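Engineer: With the sequence up front, the predicted model follows.
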Amino acid sequence: MAGHPDAAEMRERYARMTEGRRAEMLEGLVMMTGLYMAISPWVIHFHQGNTNLTVNNLILGIALAAIGLGLAMVPERAMGLGWLLVPLGIWMIISPWVVSAGHGERAGVVINNVVIGAVATALGLAIMAMMGKRREGRRTRTATAMR
């Protein structure tokens, strides 16, 4: 098999396929994080006390789940949206203080949003890192093909 003329091309194609799949495995984590973010006001039971924070978590959770769905459906195009997870995550971390505007949130609400925000930020950074590796791999393949 090593002497087959297409062996190198097949190895390269297999490497590209498995590399892309690692990046796409994050899609489920992004979707689950978004869905949890959307339902967290009812899980942590702060939906009655602070409707602004409830709406904030619901809208951002749906947006995050939509990005995860995009990653699952069209990963080539949606990969570019991975950077959005970083500002969304940072907003989730600071939102209990900004949105509540001095209402004084319970520790559980703050911890919930900080953890969700940290997870979303970490996922965004992981997707961005994988995008960088994918671009670098494309540049290398293009340079090799031009020779």
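Structural biologist: Good, I have the coordinates. Numbers count the residues shown, from 1 in each chain.
Engineer: contacts, neighbours, all on C-alpha from now
Structural biologist: Will do.
Engineer: quick one, helices of the chain?
Structural biologist: When assigned using DSSP state H, the helices of the chain occupy the ranges 7-24, 26-43, 51-73, 75-78, 85-100, 107-146.
Engineer: a markdown table for the ones you listed, including mean neighbour count?
Structural biologist: Output for the helices of the chain, formatted as a markdown table (neighbours: other CA atoms under 10 Å):
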| stretch | mean neighbour count |
| --- | --- |
| helix 7-24 | 13 |
| helix 26-43 | 20 |
| helix 51-73 | 20 |
| helix 75-78 | 14 |
| helix 85-100 | 19 |
| helix 107-146 | 16 |
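Engineer: who's in contact with the closest residue to residue 91 other than its chain neighbours?
Structural biologist: Counting by CA to CA, 6 or more residues apart in numbering, residue 117 is the residue found nearest to residue 91 once chain neighbours are left out, at 7.2 Å. Listed by CA atoms under 8 Å, 6 or more residues apart in numbering, the contact partners of residue 117 are 88, 89, 90, 91, 92, 93.
Engineer: here's the one I want to compare it with:
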Amino acid sequence: MNDGAAAVLMMSESKAKEHGLSPLVKVKAYASAGVDPHVMGIGPVPATKKALDKAGLTLSDIGRIELNEAFAAQSLSVVKDLELDPAIVNVNGGAIALGHPVGATGAKLTVTLVNEMLRSNVKYGLVTACMAGGMGISIIYENMNVER
């Protein structure tokens, strides 16, 4: 999968109810961060820390993680620096195995995470990715069908 398009439908809970829709997940918190461009790829580390802080959560609260794998060393560095449990990261394969549809990656990661959160019945999940120039982004989703 190296080419594609995707869309994610997001709206307020009240708007979903107005249309007779039941939300699957909600955005609990999100954050972006930048690092020196010479260490490009590690942006997910500070972005994840910021998002967790905003959500009032710790990594132990996160049940599944979709980490965009720009390349192997980058992914391994993020896993190591955040001390992530590899058993909950990219449980269905990541970009190295499945491909990286550049324009659709954020949506692809989100849909993959949401489906896995619902399948595994976990409360919180994280999508995180690095971007050119040292940026990183992290979004924490909350499964609306799981009680804490």
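Structural biologist: Yes, it's here. In this text, all values refer to a predicted model and were calculated from it rather than measured experimentally.
Engineer: Superposed, what's their TM-score?
Structural biologist: TM-score for the superposed chains, counting by TM-score structural alignment, normalised by the length of the first structure: 0.28, backed by 65 aligned residues with a CA RMSD of 4.3 Å.
Engineer: Pick out the most distant pair among the contacts of residue 117 of the first structure.
Structural biologist: Greatest spacing in the contacts of residue 117 of the first structure, by CA to CA: 88 and 93 (8.7 Å).
Engineer: circling back: separation between the residue nearest to residue 91 of the first structure and residue 123 of the first structure?
Structural biologist: The spacing between residue 117 of the first structure and residue 123 of the first structure, counted by CA to CA, to the nearest Å, is 10 Å.
Engineer: Ok, residue 21 of the first structure next?
Structural biologist: 15 Å.
Engineer: Ok, residue 57 of the first structure next?
Structural biologist: 18 Å.
Engineer: Ok, residue 112 of the first structure next?
Structural biologist: 17 Å.
Engineer: Same check on residue 135 of the first structure?
Structural biologist: 18 Å.
Engineer: now do residue 72 of the first structure
Structural biologist: Taking CA to CA, one finds residue 72 of the first structure at 14 Å from residue 123 of the first structure.
Engineer: And for residue 141 of the first structure?
Structural biologist: 27 Å.
Engineer: ditto for residue 93 of the first structure
Structural biologist: 14 Å.
Engineer: cool, residue 20 of the first structure as well?
Structural biologist: To residue 123 of the first structure, residue 20 of the first structure is 16 Å away according to CA to CA.
Engineer: Pull the number of nearby residues for residue 72 of the second structure.
Structural biologist: Residues lying near residue 72 of the second structure (other CA atoms under 10 Å) number 10.
Engineer: Which residue, other than its chain neighbours, is closest to it?
Structural biologist: Leaving aside its sequence neighbours, residue 72 of the second structure sits nearest to residue 96 (CA to CA, 6+ apart; 7.5 Å).
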